[in-house]
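In: model this:
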Amino acid sequence: MPIVNRIADFAEDMATWRQHLHTIPELELECHQTAAFVAERLREFGVNELYEGIAETGIVAIIEGRGPGPTIGLRADMDALPMSEETGLDYASTHPGKMHACGHDGHTTMLLGAARYLAETRNFAGRVALIFQPGEEAGGGADVMVQEGIMERFSINQVYALHNAPGTEEGTFFTTPGPIMAAVDTFDIHIQGKGGHGAMPHETRDPVMAACGIAQAIQTIVSRNHYALDDLVVSVTQIHTGTVDNVIPDTAYINGTVRTFDPAVQKMVMERMEQIVAGQATSYGVEAELVYEVGYPATINDAGKAGFAADVAREVVGEGKVVADAGREMGAEDFSYMLNVRPGAYLFLGQGASAGLHHPKYNFNDEVAPIGASFFARIVEKAQPVSQ
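Out: Below is the predicted model:
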């Protein structure tokens, strides 16, 4: 079964919605204009219930089907990124320093398209809960919504989400059973030494050399402390120190990211990093403090739900355009919090050739919005069919 004809009929409306959302990017949990636009559309569509102000600006809308049944959740993220847009589009960001560089404007639009269709047809049993979530990029909006009780409050028993995939054939889907995206942690290392003249290093306790030693030693966690077939990334991404060429500074700062799937591996990294920082500090005669922040957990698909979602995707785009065992990747996603409490699946939707995610020239491909909306609609109809 191809793209839903009725959804294809309002593809132009969806493009208009998406391009408007692109002009008003908002950050973290502060998606006020975006949420107001979403709520206005949902009221126009005639949803049965509309709940605003969850996780500050999140929305849950309920559409009732034909007859009793369970509640299925569909989630779209709404927030943007703190970066300047370089697309030159007529509908480029009007909020300086903010940009929809990850396609959340498209995700929101796809769920709005599904909402319009489902509110018109109601060809399903039970209810669908449409979850419009702020704060995916930062703020952990999914966790906040879960902590505020949306799963229990709306009796959601399974949940699904989509993310666009630049550089992947337009209209293809890919997912995988089990872990699909990694847990993400952040570390900061603050080094206190004793500065002095660059010509007299013997009178200093050099934090620059200590920073170099710590950064290099951290890499041995991956190469020497874990099983080579377990996925693990430890990346130093920032080192800041010094101001001029002839002065050894007092301090240095290191920052980076850790990506894991296995909590045991995550624990090992935390312990080894503590040991390395302490040991290196002693060897260089400086003081060093490690601040390790545990972030989003791994995104883990329920195997059965991932298989079901892949089957639905095949009905929308065809057998040859769905990869159901695509493997996992080291990016992170806060939909993980929802999958921690309810079974479901997270899928990627190819959007063709474009700039990559988080790039200043990125733009969502409006041609794939009807495909994503059709997937959302069909998964509701297939999961909760009307009794004959």
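
In: C-alpha from now on. contacts and neighbour counts both.
Out: Noted.

In: so how far is residue 139 from the most centrally placed residue in the chain?
Out: Nearest to the geometric centre of the chain sits residue 333, at 3.3 Å (C-alpha atoms, centre = their mean). Distance, residue 333 to residue 139, using C-alpha to C-alpha, to the nearest Å: 12 Å.

In: next, show the common contact partners of those two.
Out: Common neighbours of residue 333 and residue 139 are not found (criterion: C-alpha atoms under 8 Å, 6 or more residues apart in numbering).

In: pretty sure residue 110 sits against residue 366.
Out: No. Applying C-alpha atoms under 8 Å as the test, residue 110 and residue 366 come out as separate, 9.6 Å apart.

In: between these two, who's got more neighbours?
Out: Between residue 110 and residue 366, residue 110 has the larger neighbour count (other C-alpha atoms under 10 Å), namely 30 against 19.

In: next, the more buried one: secondary structure please.
Out: Of the three states, residue 110 takes helix under DSSP: H, G, I helix; E, B strand; the rest coil.

In: doesn't the residue nearest to the centre of the chain lie inside a strand?
Out: No. Read with three-state DSSP, residue 333 is coil and lies in no strand.

In: pretty sure it is touching residue 180, no?
Out: No. Counting by C-alpha under 8 Å, residue 333 sits too far from residue 180 to count as a contact (9.6 Å).

In: list residues touching both of those two?
Out: 298-299.

In: longest single helix anywhere in the protein?
Out: helix 263-284 (DSSP state H).

In: what segments of the stretch 1-150 of the chain are strands?
Out: For the stretch 1-150 of the chain, the strands defined by DSSP state E, counting those that start in this stretch occupy 49-54, 58-64, 71-77, 127-133.

In: for comparison, sequence B:
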Amino acid sequence: MAVLDDFRQDAASMIEWRRDFHRHPEIAFEEHRTSARIAELLSGWGLSVRSGVGGTGVVATLEGSQSGARAIGFRAEMDALPMAEKTNLPHRSLRDGIFHGCGHDGHAATLLGAASYLARRRDLAGTVHFIFQPAEETLKGSLAMLGDGLLSAAPMDEVYALHNMPQRRPGSVGVRSGSILSGADGLRIVVRGVGAHGAQPHNGIDPIMIAAEMIGLLQTTISRSLDPLEAGVVTIGTIQGGTAANIIPDEVVLTGTIRSMSTTGRALLKRRVSELCTGLAAAFGASIACEISDGCPPTVNHPDQVAVVEAAARRVVGDGLLDRNCAPLMSSEDFSFLLEQRPGAFFFVGQDGQGCHHPSYDFDEDVMAIGAAMFVEIARERGGWRPF
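Out: Below is the predicted model of the structure:
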């Protein structure tokens, strides 16, 4: 745990960076101040830096002084959420309605800590790419960076990322092979009927009644179409329609989300939701438009890289705080796109406090030392580099 001790004894810089990012949050693809500060720090440490990747992304490359062909990537996010912060922290957000409510400020500071540490110890064999990604909350930042030549600018053999997790034991590291997070797709359904007086429903086609039937039937995609041993969710989050109690409207709009833990399950749920809409339209004589917008695939960890995370965790937190088969979550992450392109692993670091996306959430700054030490130990494990 020597590396962890180093970070714990010298955590002031990471805390300073994190609190600065927290005071000045920026939402998806608007992370101009954040990315500029990150690029400035990385350049100052002598790394080769490329800015503007995928809009506001930053990629920094560290070449080891020893010969070695392996290149690994570490990714952190930079974007905040469009929500109000409800804390009384001295470093609370200075921007109304924008808040680092998911800990991306801490993730960016954590990766900066690892980059600074490794930049001072270049007796390495191989290459490390530090990837600071925009727009994770919209599930679009990873694709934007990939589309802008990320893998050409930073050719890597494998890639790793972490996320703080209030639902896990504080100070623990959790990882698993296979799906660790679900895929997510957006759902918008427009039911068009025929308006009528509320006392004369026979003169119309009631889209509210059809929508009510639809909400229940959509759950059969989980209970009767999806393999019972596989997890999935179909949630309707909004219903909009109608103007008065005695008027049957001509249109109702529903929006929601479809989530699944496998690519086959994802395809199945999307197909069955669309088929149900078609069937209900025929049954009631209505018109139903079903729009499913692609979000991201499930986050699927690769076994070899999971083993690397486990080995690093044993050195950082010990076996007692390593959860090597942690329960997956139905949350989603666009790191999944990177894992489709390169083998890698996504892991959790546990903390106390409110859950992510809660208005009173606060990132646990103790997590940064663990996360930074994990990145350093992964680099050592994967590159066969000398002990520091």
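
In: the helix or strand encompassing residue 223 of the first structure vs the second structure, average offset?
Out: In this structure, residue 223 of the first structure sits in helix 220-224 according to DSSP states H and E. Mean deviation of helix 220-224 of the first structure relative to the second structure after superposition (mean C-alpha distance after the TM-score superposition for the first structure): 1.1 Å.

In: beyond that helix, next helix or strand please.
Out: Assigned by DSSP H and E, the successor of helix 220-224 of the first structure is strand 232-241.

In: and that next one with helix 263-284, angle?
Out: 30 degrees (axes from the mean of the first three to the mean of the last three C-alpha atoms, to 10 degrees).

In: for the helix or strand following strand 232-241 of the first structure, which helices and strands make contact with it?
Out: Sequence-wise, the next helix or strand downstream of strand 232-241 of the first structure (DSSP H and E) is strand 247-248. Packing partners of strand 247-248 of the first structure (3 or more C-alpha pairs under 8 Å, 6 or more residues apart in numbering; DSSP states H and E): strand 196-197.

In: which other helices and strands contact the strand it packs on?
Out: strand 247-248.

In: now do the strand it packs on: everything it contacts.
Out: So strand 247-248 of the first structure is in contact with 195-198, 201, 204, 206-208, 242, going by C-alpha under 8 Å, 6+ apart.

In: again with stretch 313-333 of the first structure
Out: 1-4, 136, 171-177, 179-184, 233, 259-260, 296-299, 306-307, 310, 371, 374-375.

In: return the subset of those lying in helices.
Out: Per DSSP H, the contacts of stretch 313-333 of the first structure map to helices at 306-307, 310, 371, 374-375.

In: so who does the closest residue to residue 54 of the first structure other than its chain neighbours touch?
Out: Closest residue to residue 54 of the first structure apart from its sequence neighbours, by C-alpha to C-alpha, 6 or more residues apart in numbering: residue 145 at 6.3 Å. Listed by C-alpha under 8 Å, 6+ apart, the contact set of residue 145 of the first structure reads 54-55, 58, 133.

In: quick one: residue 145 of the first structure from residue 153 of the first structure, how far?
Out: Noted for residue 145 of the first structure: a distance of 11 Å to residue 153 of the first structure, by C-alpha to C-alpha.

In: before we move on, what about residue 176 of the first structure?
Out: For residue 176 of the first structure, the distance to residue 153 of the first structure - C-alpha to C-alpha - is 29 Å.

In: who's more crowded, those two?
Out: residue 176 (24 against 9).

In: which of the contacts of stretch 313-333 of the first structure are buried?
Out: 3-4, 136, 171-177, 179-184, 233, 259-260, 296-299, 306-307, 310, 371, 374-375 (16 or more other C-alpha atoms under 10 Å).

In: correct me, but residue 161 of the first structure touches residue 346?
Out: Yes. Residue 161 of the first structure lies in contact with residue 346 (C-alpha under 8 Å); the separation is 5.0 Å.

In: pick out whichever of the two has more residues nearby.
Out: Higher neighbour count among residue 161 of the first structure and residue 346: residue 346, with 28 against 21, using other C-alpha under 10 Å.

In: that one should be in a helix, yeah?
Out: No. Assigned with three-state DSSP, residue 346 of the first structure falls outside any helix and is strand.

In: and residue 238 of the first structure, how many neighbours?
Out: 12.

In: what sits against it?
Out: Counting by C-alpha under 8 Å, 6+ apart, residue 238 of the first structure touches 253-256.

In: any idea how far the aligned partner of it in the second structure is from residue 256 of the second structure?
Out: Matched by TM-score structural alignment, residue 238 of the first structure corresponds to residue 238 in the second structure. Note on residue 238 of the second structure: its distance to residue 256 of the second structure, by C-alpha to C-alpha, is 7 Å.
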